[in-house]
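In: got a predicted structure here, sequence first:
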Amino acid sequence: MHVPDGFITAPVSAAAAVVAAGAVAVSLRGARRELGSERAAPLAGLVAAFVFAVQMLNFPVAGGTSGHLLGGALAAILVGPYTGVLCVSVVLLMQAILFADGGLTAIGVNIICMAIVTTVVAYAVFRGLVKVLPRTRRSVTAASFVAALVSVPASAIAFTLLYAIGGTADVPIGKVAAAMVGVHLLIGLGEAVITALTVGAVLSVRPDLVYGARGLERGLKLRVNGELVDAPEPEPSSVPVTARSPRRVWITGLVASLVLAGGVSFYASGYPDGLEKVATDHGIDEKAEEHDAADSPLADYGVKNVEDARLSGGLAGVIGVGVTVVAGTGVFRVVRRRRSGETSETAPPAHTTTNRNTDSNSNSNSNSNS
């Protein structure tokens, strides 16, 4: 659903870029709270790389149309809504600059539709469901499915509204809305399956790494005289507990991303995606413009001058995953360091109490000497 240059007028595209920039700025601030631990930055970078990889896997839907993961729901549930917006935004920037996928002037439109709307809608639906469903891992997975399903047509509606304001072709907006929502409901089913499977897989091995599942653990119950009562809290151990390293999950996720982008993507559907199909059928693409990076060495997800299609696409996918994980991790490390810096600035000086104790001891000693 990457919007190319020329679909939306320049003034509306510029306004969308301003809105997107403001949302990203808010997300940078919010992500400081979500990236609480040192391990959070590389995990968020991995989520961005995984979204990039799975977006290369177009799956067929009805009528010679394909779809692919948008990723907002998956990112929000795994690493938090603010960080999720940043994850998908990093992916969109890498795709537009390196792979000529999604217009450069339309980057604000794409961030609004694919990063902001999907993440906000999905996480709102997800949080609403987990509040009313039983507090189990299955409920988290089910809520992930529904949230992802709803987020995709919501993104289609967002594009339709922007097109109604600044579309460059004279097309009946009612037909555009019906076509966009209809096909993206089908694509949403694929998004829901991918999101639920991924969230369920992480929950099964490391539920502590799923942001959306925090605080959902049910306390241990004991049956006493036929009634369930809360079990007493275990006594704290004198031996410090070291948190389990997420390194194995990170390595597994990175390998999976490389395999998907470098190998499985060759077998992705060649049908046009939902937006491309609607644009062709309804004349939206009449004023589409050639991408400014069309001559990029990685344009159209292939390495320039590599004639073997399988090798060219596989190398492009591997490069994309590598660049995205490095760029994403770098962004999130900077965000987390700024959070750490703000925390240290607001903390009271550590030497205050020491000085008072020293002064008190000095006074005592002087009194004793006198």
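Out: Now that the structure is in, tell me what you want to look at. Residues are numbered from 1 along each chain as shown.
In: only C-alpha atoms from now on, for both contacts and neighbour counts.
Out: Fine.
In: in this protein, which spans are strands?
Out: 59-61, 65-67, 221-224, 227-230 (DSSP state E).
In: highest mean neighbour count out of those strands?
Out: strand 65-67 (a mean of 25; mean count of other Cα atoms under 10 Å).
In: what sits up against it?
Out: Applying Cα atoms under 8 Å, 6 or more residues apart in numbering, the contact partners of strand 65-67 are 58-61, 184, 187, 190, 269-274, 277.
In: ok, now with 6 Å
Out: 58-60, 187, 271-273 (Cα atoms under 6 Å, 6 or more residues apart in numbering).
In: buried sites along stretch 344-357?
Out: Using 16 or more other Cα atoms under 10 Å as the test for burial, stretch 344-357 gives no buried residues.
In: now the terminal residues of that stretch, how far apart.
Out: For stretch 344-357, the first-to-last residue distance is 23 Å (Cα to Cα, to the nearest Å).
In: which among the strands of the chain is found nearest to Ala31?
Out: Nearest to Ala31 among the strands of the chain is strand 65-67 (29.0 Å), distances taken as Cα to Cα.
In: how far is that closest one from where the chain is centred?
Out: 21 Å (Cα atoms, centre = their mean, to the nearest Å).
In: next: stretch 312-323.
Out: 19 Å.
In: just the contacts of strand 65-67: which are in helices?
Out: Counting by DSSP state H, the part of those found in helices is Ile187.
In: if we can go back for a sec, of the strands of the chain, which approaches Thr198 most closely?
Out: The minimum distance between Thr198 and the strands of the chain falls on strand 59-61, with 16.6 Å, by Cα to Cα.
In: put this next to the previous one:
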Amino acid sequence: MHVPDGFIDAPISAATGVVAAGAIAVSLRGARRELDERTAPLAGLVAAFIFAVQMLNFPVAAGTSGHLLGGALAAILVGPYTGVLCVSVVLLMQGILFADGGLTALGVNITDMAITTTVVAYAVFRGLVKILPRTRRSITAASFTAALLSVPAAALVFTLLYALGGTTDVSLGKVATAMIGVHVLIGIGEAAITALTVGAVIAVRPDLVYGARGLEQRLKLRVNGELVDAQAPLEPATPRTSRRKLWIGGLVASLLLAGFVSFYASSNPDGLEKVAADQGIDQKAKEHASADSPLADYGVRDVDDARLSGGLAGVIGVGVTVVAGSGVFWAVRKRRSTSQAA
């Protein structure tokens, strides 16, 4: 759902840029409370994993594909404020290095793909875990539902932004119907990826899943002949996998997904591209400012072999994203430590 330059006019693009900047500033402050010495390294890895999985377009309908947006996954794993920063880092790397998502539309993309998905998903997730049985399965189920709803929510926000600043005269009713319809289908893929990933991390290190913190399952104890509620922590007392092994495993998985599996991704246009072509939204689309980047379109310039070119681009993207993300979150964590010391 990366919005190119030219879809949204300058005033609305500028307004969303202000919104995005404000949200990032708030998220930088909020992330200080979410990140600690255990989770700060994980946040950079989450950004790299989202970058890798976004390269894996999956077919959803005739001639249309979809890919992970990542807001739900990031919010549940590392927290909503940190989640906004994770997806924003990914969007920035994609826009600058890979010519994916317009630079003048960066505010639109952050507002839509980072802020909307994270806020909607985490609100739904927290609401569900309060009413569902307090088990690991409930976290996975809540993750699935939250991710599923976050994608059409992003499609709706794009439609609203287009209604305010669209550069072509098209039927907004048709745009809304097409956008929300196809992104409901994409949301199913998003939900499956999110639930599987959250479930996998919970299986080995539930203490590192932000959305699982504080969750407890109720047990019954007999006290003086009466059954009373007792609290048993969801997390095991002794984690089965070290943070280092988890981080290395996640990085290796990201590199394999971006460097190898991405070659087999669907080549069909994603939901926004398909709707834009069908409805005429793309009539005034502009060439990307980084169109001549050596990594534009997720390929390495002058490497003729398509498999090798795409694989190298994916590996480079994962590497750059994990370094950039880890640097941001290390700085946020250091700022928190400095503030506490003062």
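Out: Perfect, I can see it now. For clarity, every value in this text was computed on a predicted model and none was experimentally measured.
In: could I get the strands of the first structure as a markdown table with distance to Ala243 of the first structure?
Out: Output for these, formatted as a markdown table (distance: least, Cα to Cα, whole Å):
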| stretch | distance to Ala243 of the first structure |
| --- | --- |
| strand 59-61 | 38 |
| strand 65-67 | 39 |
| strand 221-224 | 25 |
| strand 227-230 | 26 |
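In: ok, which of those comes nearest Leu315 of the first structure?
Out: Nearest to Leu315 of the first structure, of all these, is strand 59-61, at 20.7 Å by Cα to Cα.
In: mean shift between that closest one and the second structure?
Out: Taken over the aligned residues, the distance from strand 59-61 of the first structure to the second structure averages 0.3 Å (mean Cα distance after the TM-score superposition for the first structure).
In: that older thread, nearest to Ser27 of the first structure, of the strands of the first structure?
Out: So among the strands of the first structure, strand 65-67 is nearest, using Cα to Cα, at 27.0 Å.
In: mean distance between the closest one and the second structure after superposition?
Out: Mean deviation for strand 65-67 of the first structure: 0.1 Å (mean Cα distance after the TM-score superposition for the first structure).
In: tell me the buried residues in stretch 28-44 of the second structure?
Out: Those buried within stretch 28-44 of the second structure under the rule 16+ other Cα under 10 Å are 28-32, 34-36, 39-44.
In: could you tell me the end-to-end distance of it?
Out: Chord length of stretch 28-44 of the second structure, first to last residue, is 14 Å (Cα to Cα).
In: and Tyr123 of the first structure, which of the strands of the first structure is closest to it?
Out: From the strands of the first structure, taking Cα to Cα, the stretch that ends up closest is strand 65-67, at 21.3 Å.
In: re the thing from before, between the contacts of strand 65-67 of the first structure, which is nearest Thr136 of the first structure?
Out: Nearest member of those to Thr136 of the first structure, counting by Cα to Cα, is Ile187, at 27.3 Å.
In: from Pro42 of the first structure, how far out is the closest residue to the closest one other than its chain neighbours?
Out: Counting by Cα to Cα, 6 or more residues apart in numbering, Gly67 is the residue found nearest to Ile187 of the first structure once chain neighbours are left out, at 5.3 Å. The spacing between Gly67 of the first structure and Pro42 of the first structure, counted by Cα to Cα, is 28 Å.
In: and of the contacts of strand 65-67 of the first structure, the nearest to Gly108 of the first structure?
Out: Nearest member of those to Gly108 of the first structure, counting by Cα to Cα, is Asp273, at 19.9 Å.
In: if I line the two up, what does that closest one land on in the second structure?
Out: Correspondence of Asp273 of the first structure to the second structure, assessed by TM-score structural alignment: Asp270.
In: check the burial of that match by counting its neighbours.
Out: 24 (other Cα atoms under 10 Å).
In: now the contacts of strand 65-67 of the first structure in JSON lines, with distance to Val130 of the first structure?
Out: Below are those laid out as JSON lines (distance: Cα to Cα, whole Å):
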{"residue": "Asn58", "distance to Val130 of the first structure": "30"}
{"residue": "Phe59", "distance to Val130 of the first structure": "29"}
{"residue": "Pro60", "distance to Val130 of the first structure": "31"}
{"residue": "Ile187", "distance to Val130 of the first structure": "24"}
{"residue": "Tyr271", "distance to Val130 of the first structure": "36"}
{"residue": "Pro272", "distance to Val130 of the first structure": "35"}
{"residue": "Asp273", "distance to Val130 of the first structure": "32"}
